[in-house]
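Undergrad: Next comes the sequence, and after it the predicted model I'd like to discuss.
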Amino acid sequence: MNIIQVDHEKCTKCGICVELCPTRTLHMGENGPEEVKPEGCIACGHCVAICPNTAIDNAKTPLSDQVVLENFPVIDSDTAYHFMRSRRSIRCYKSESVPRKQLLKLADIARFAPTASNKQGISYIIIENRKTLEKATAVVIQWMEENQSRWWSFPLHIKAYREKGIDGIFRSAPNLIIATAPKDFKNGRENTILSLAYLELYANTLGIGSAWAGLFEMCAFSNYVPLLDLLKIPETKSITGAVMIGYPKYHFERLVDRNPIDVIWLSDDGRSDKLNKDFDNISR
C-alpha cells in the first residue's frame, strides 16, 4: 500500500517535495512525485508541509492533520532574541502547583522538538503531588550518602537536608516532569535534551519557571532501585532527563550577559580570522 498520494490535477511537478525529502523516499516520475522506498519514510511531513498546491498527502503525516502557517517568520528576530535570553533557571518557587492543563501543555510542546531521524520516542511522567517529590528527595539524599565521593556538593546537600530540612534536590518545586525512553532506544538522552529545551522555552510564555533537576538525574542514571520503585518506572524504560516546574517566587528584572561570542571565520582560501569586533554590538 502506498503511503504517498498525489493529486495530479493540482501537482505542477515543481519537484520541491522530492528535493526536500531527507531519506530520498520520493523521486520525480513522469506524472509527478512517486515513492521509491516507502519503508524509508520517517514521517517528517516535509513533503506535505512544503507543497504550495496541497497536491500531496502522506498516510504517516496526513494533510488533514497539518496546520496552515499564516506567517513566517512567526515572530520578529528582536523579540525572539530577547525572549530566548530571558529564560532563566528557576530555583525559588511558589508553593502552589501548576494546573494539570498547563503541565500537559508543556509536555505537548516537547513532542514537537527535533529528534534524530524523527524517531521521537520520548514519554513523560508528570508529578503533581509535592509529597511524592518529598519522598523522592529523601531517596536521592540516601543515594548521596551512599556515594558521597562522587560529587563535591553531595556532603553540602546532605548536611543542609539532615540539619535544616533544605531541599537542594528539587528546590521545593511543586512539580517535576520526567522524560523516559525505551532502554534499547539509541538516542533517548539526545532527544530528551532537545525536547526539554523546547519545554523550558515555552514555559516562559505561560509564566512558569523551570530548571534541570541535575542531582535527581545523577541518581536516576545510576539506576538506583529505590528511586525507580518509588516512581514506578517500567522495567522496559529508563529515565532520560527531568526538569523542575513551578511558578517563580521572584522575577528577574534584567537580561544577564554571558562570555563574549567566540567565532573563527574560515574563508574559501583556507585562511581563518577571529571574530570581527563589529560583532560586539549585535545584541544592542
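TA: Done, it's in.

Undergrad: drop to CA atoms for contacts and neighbour counts, all remaining ones
TA: Noted.

Undergrad: Quick check: residue 27 is in a helix.
TA: No. Counting by DSSP: H, G, I helix; E, B strand; the rest coil, one finds residue 27 to be strand, located in no helix.

Undergrad: Alongside the first one, take a look at this:
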Amino acid sequence: MKQFKVDKSRCTQCGECIQDCVFGLLSMEQGYPALPADKESVCIECQHCMAVCKPGAISILGLDPADSMPLEGRFPNQHQMETLIKGRRSIRRYAPEPLASETIDELLKITAHAPTGVNARGVEFLVVEDPATMAAIRQETLEALQDLARRDAIPDNLCIMKDIVPLMEQGLDPIFRNAPHLLIASAAQGVPCREADVFIALSYFELLAASAGIGTTWCGLGKWAMVDLAPQLLKSVGVPEDHDVVYLMLFGTPDVKYYRTVQRDQDAKIRRLVK
C-alpha cells in the first residue's frame, strides 16, 4: 500500500501533484487528489507528489511532509556550483587518520538521494572504514597480481598492471594511494540502468565529499585489479554474488591543498543541433 493521503484542511486543490505524477496515476476524486487502488502497483515511489505540494498537504508511503527539508532559498547558486565542480581534484595524497563513522554514514545517506533509472534505488556501497581492513585488501590485491604476473596471465590491454606489482613490492601504493577508506559500488544484476546509476551516485558522493573538505579518487586501477583481473577479491570482501561491481572510489582527509582551478574551458566539446 502506498498510503497516499491528502490533508483536506491544507489542500488548495491546485492539481500540481496530478500534473507532476511521473506516470499520470493521480486524479481528482470529489475535488481532491487521489491514487486509485488499481494504479498503486505502477507507482515508483518517487515522492514527487509530496515534494511539489506547497502547503504540505500530500503524504505518501507513511511519510510526513513536515519532516522533509524545505528548499526555498537553500540551493547553492551557479557560481558556488562552478567553484565546486571546477575546484574538486582527484586526491592521491591522504592523511592516515580515518574519518568518523558518523561522517561516512551521513555522506552515504545523502548520496542515496542521487537519481536512479525508474527510481530503482538499487545502488549498494560496500564501505571499508578501518585501516586494518584496508591493509588486508592491499596485501590480498598484491598477492593476486603477483600470481597473475608469474603466470603471465595479465592481458595486454591491462599491461600497466604488470608494472604495478614491483612498485607495490617496494612498499608503494599506486592502486589505493594509502587512502584510509574505499567504496565498492555495485548493483544487483536485475536492476535496470545499474551501471549509470552507480556512476551517478559516485559523482554525487564525490562532489558532496569535496564540499565537506573530504578528498576522493576514482579508483580505476582498483577496478581493474579487483573486478577485471582478480574478481575473487570481491567475494573475499563480501560483495554479493548477484551484484555487478561497477566502480571503486577512494576517500579520506586530503594531505594536500590546492589553491586554484585548472583551466579546461577550451576542452568543452559543444555542438548545436539546428534543423
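TA: Perfect, thanks for sending it. Here the structure is a predicted model, which means the values were calculated and not measured.

Undergrad: Give me the secondary structure label for the corresponding residue of the first structure for residue 14 of the second structure.
TA: For residue 14 of the second structure, the aligned position in the first structure is residue 14, judged by TM-score structural alignment. Three-state call for residue 14 of the first structure (three-state DSSP): coil.

Undergrad: For burial, what's the neighbour tally of residue 14 of the first structure?
TA: Other residues within reach of residue 14 of the first structure, judged by other Cα atoms under 10 Å, total 13.

Undergrad: Wait, residue 219 of the second structure touches residue 249, no?
TA: Yes. In terms of Cα atoms under 8 Å, residue 219 of the second structure counts as a neighbour of residue 249; the distance is 5.1 Å.

Undergrad: which residues sit in contact with residue 250 of the first structure?
TA: 92-93 (Cα atoms under 8 Å, 6 or more residues apart in numbering).

Undergrad: what about residue 171 of the first structure, helix or strand, and which?
TA: If you go by DSSP states H and E, residue 171 of the first structure is not part of any helix or strand.

Undergrad: In the second structure, what sits opposite it in the alignment?
TA: Using TM-score structural alignment, residue 171 of the first structure lines up with residue 177 in the second structure.

Undergrad: any idea how far the nearest residue to residue 224 of the second structure once chain neighbours are set aside is from residue 221 of the second structure?
TA: Distances taken as Cα to Cα, 6 or more residues apart in numbering place residue 158 nearest to residue 224 of the second structure, at 7.6 Å, with adjacent residues excluded. Per Cα to Cα, to the nearest Å, residue 158 of the second structure is found 9 Å from residue 221 of the second structure.

Undergrad: which one of these two has more residues nearby?
TA: residue 221 (18 against 13).

Undergrad: Can you give me the distance of the more buried one to residue 230 of the second structure?
TA: The value you get for residue 221 of the second structure to residue 230 of the second structure, if Cα to Cα is used, is 12 Å.

Undergrad: And for residue 124 of the second structure?
TA: In terms of Cα to Cα, residue 124 of the second structure sits 20 Å off from residue 230 of the second structure.

Undergrad: same thing with residue 117 of the second structure?
TA: Distance from residue 117 of the second structure to residue 230 of the second structure, by Cα to Cα: 29 Å.

Undergrad: ok, residue 215 of the second structure touching residue 257?
TA: No. Judged on Cα under 8 Å, residue 215 of the second structure makes no contact with residue 257 at a distance of 10.1 Å.

Undergrad: neighbour count winner among these two?
TA: residue 215 (26 against 9).

Undergrad: Could you identify the residue of the first structure that aligns with that one?
TA: Residue 215 of the second structure maps onto residue 209 in the first structure, by TM-score structural alignment.

Undergrad: ditto for residue 253 of the second structure
TA: Residue correspondence to the first structure (TM-score structural alignment): residue 253 of the second structure is matched to residue 247.

Undergrad: Sweet, I'm off.
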